[in-house]
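Trainee: sequence and predicted structure below; questions after.
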Amino acid sequence: MDINSGIQAAALDQHSKQVGDAVTTKMMDKTMDIQASSAAQLLEGVEENSDAVRENLPDNVGKNVNTSV
């Protein structure tokens, strides 16, 4: 009886680990999808704002970068 209960416990433990791994993988996939969507929205917003800013700037602004050390 002890052998059977040990085998059952090991099988149940292995099954639980596989289910846990599958859930973790699914959550990571969903998280990466959300992050990709958020990044795309941020990039679209930057492009829209950049066009609007360029239209409102005078001709002499934003053409040269002056640096000194």
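Mentor: Perfect, thanks for sending it.
Trainee: contacts and neighbour counts: CA atoms only from here.
Mentor: Fine.
Trainee: number of residues surrounding Glu55?
Mentor: Number of residues near Glu55 (other Cα atoms under 10 Å) recorded here: 9.
Trainee: Ser37 too?
Mentor: For Ser37, the neighbour count with other Cα under 10 Å is 11.
Trainee: next one for the comparison:
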Amino acid sequence: MSEARWGGVGQPWICSMRTWAGGTNPMRDPGGSCSWVTVVILGILVLLAVLVHSFFGWVRDLLSALF
């Protein structure tokens, strides 16, 4: 992947935002990785997507039973 695509740091932008994701010293940790905060946020978003999908599936089944 090109550096321009990943914000010029060699990693995805979601993992490079150290200020909100548990920031580490970039001089001490040049490669870096996703912090646990980023993993938790992504997990919550995935869970929310699954719940919304399930809810609308339930609504579809309910409406098809009524009409």
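Mentor: Nice, thanks for sending it over. In this text the structure is predicted, and so the values were computed from the model without any measurement.
Trainee: TM between them?
Mentor: Here the TM-score for the pair of chains, by TM-score structural alignment, normalised by the length of the second structure, is 0.50; 41 aligned residues with a Cα RMSD of 2.3 Å.
Trainee: gap between the residue nearest to Cys34 of the second structure when sequence neighbours are not counted and Pro26 of the second structure?
Mentor: Nearest residue to Cys34 of the second structure, sequence neighbours excluded (Cα to Cα, 6 or more residues apart in numbering): Cys15, at 4.6 Å. Counting by Cα to Cα, to the nearest Å, the gap from Cys15 of the second structure to Pro26 of the second structure is 12 Å.
Trainee: the two - which one has more neighbours?
Mentor: Cys15 (18 against 11).
Trainee: what strand or helix carries that one?
Mentor: Counting by DSSP states H and E, the element that carries Cys15 of the second structure is helix 13-16.
Trainee: cool, Asp13 of the first structure as well?
Mentor: helix 2-56.
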